[in-house]
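> here is a sequence together with a model predicted from it:
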Amino acid sequence: MESLLEVKIGCLFALLAITLTCGLIPICFKWFQIAEATGRHRRVLSLLGCISAGVFLGAGFMHMTAEALEGIESEIQKFEVQDRN
């Protein structure tokens, strides 16, 4: 059982390291710096920023929707019980 816990903790740290590495890669390249961008290059960077913001917003709304649906179902069941009485 302890080996399973060690594997889970190892995977957690590996996922953290991979996420940080991939997230910080654009800092190393001049192409990704908005100050150096002009014209079409600036539009591409802006589009990439909009797409990433949309991914974060979509994930957040999807998470909130699942919790809201659980709350709505319990409230509907309460009202159905009250209507029967």
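Perfect, I can see it now.
> could you use CA atoms for every contact and neighbour count after this?
Will do.
> just checking, what packs against the biggest helix by length in the chain?
Criterion DSSP state H: the longest helix present in the chain is helix 40-84. On a contact count with 3 or more CA pairs under 8 Å, 6 or more residues apart in numbering; DSSP states H and E, helix 40-84 meets no helix or strand.
> before we go on, here's another structure to hold up against the first:
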Amino acid sequence: MEVLLGVKIGCLLALLALTLGCGLTPIYVKWFQMDAATGHHHRILSLLGCCSAGVFLGAGLMHMTAEALEGIESEVQKFLVQYRKWGKLVCS
């Protein structure tokens, strides 16, 4: 049990170091600075920015979709109970 705990803590620290290293690298590398970018280089950096924004937007929408589906399910159940209670729905 103690060996497994040590492995888990080691993996956690390695993941933290890797995330910090990869996340902070663009700050110190001149190639990633937008001020120095021109032409094709600027287009690549813009594309990378758009991809990262898409990742965050997609994650946010997926998170909201789960909650929205849960709310929709409860509303459908309420509608079905009301529909059964009052009979057929009359559409005009």
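Received it, and whenever you're ready, just let me know what you need. As the structure is a prediction and not an experimental result, all values here were calculated from the model.
> quantify their similarity with the TM-score.
Once superposed, chain against chain, the TM-score is 0.79 (TM-score structural alignment, normalised by the length of structure 1); 85 aligned residues with a CA RMSD of 2.3 Å.
> re earlier: which bit of structure 2 covers the longest helix of structure 1?
Using TM-score structural alignment, helix 40-84 of structure 1 lines up with residues 40-84 of structure 2.
> average distance between the matching stretch and structure 1?
With mean CA distance after the TM-score superposition for structure 1, stretch 40-84 of structure 2 departs from structure 1 by a mean of 0.6 Å once superposed.
> next one: the residue nearest the centre of structure 2 from Asp35 of structure 2, what distance?
Nearest to the mean C-alpha position of structure 2, by CA atoms, centre = their mean, lies Ala59 at 1.9 Å. According to CA to CA, to the nearest Å, Ala59 of structure 2 and Asp35 of structure 2 sit 29 Å apart.
> and for Gly60 of structure 2?
29 Å.
> so how many other residues sit close to Cys51 of structure 2?
12 (other CA atoms under 10 Å).
> now swap in Arg84 of structure 1 and tell me
Arg84 of structure 1: 6 surrounding residues under other CA under 10 Å.
> Gln33 of structure 1 now?
13.
> so it sits right up against Ile27, yeah?
Yes. Look at Gln33 of structure 1 against Ile27 with CA atoms under 8 Å: they come within range, at 7.4 Å.
> now find how far off-centre the longest helix of structure 1 is within its chain.
11 Å (CA atoms, centre = their mean, to the nearest Å).
> do the same with stretch 23-30 of structure 1
20 Å.
> check stretch 39-55 of structure 1 too.
Centroid separation for stretch 39-55 of structure 1 versus its chain: 17 Å, with CA atoms, centre = their mean.
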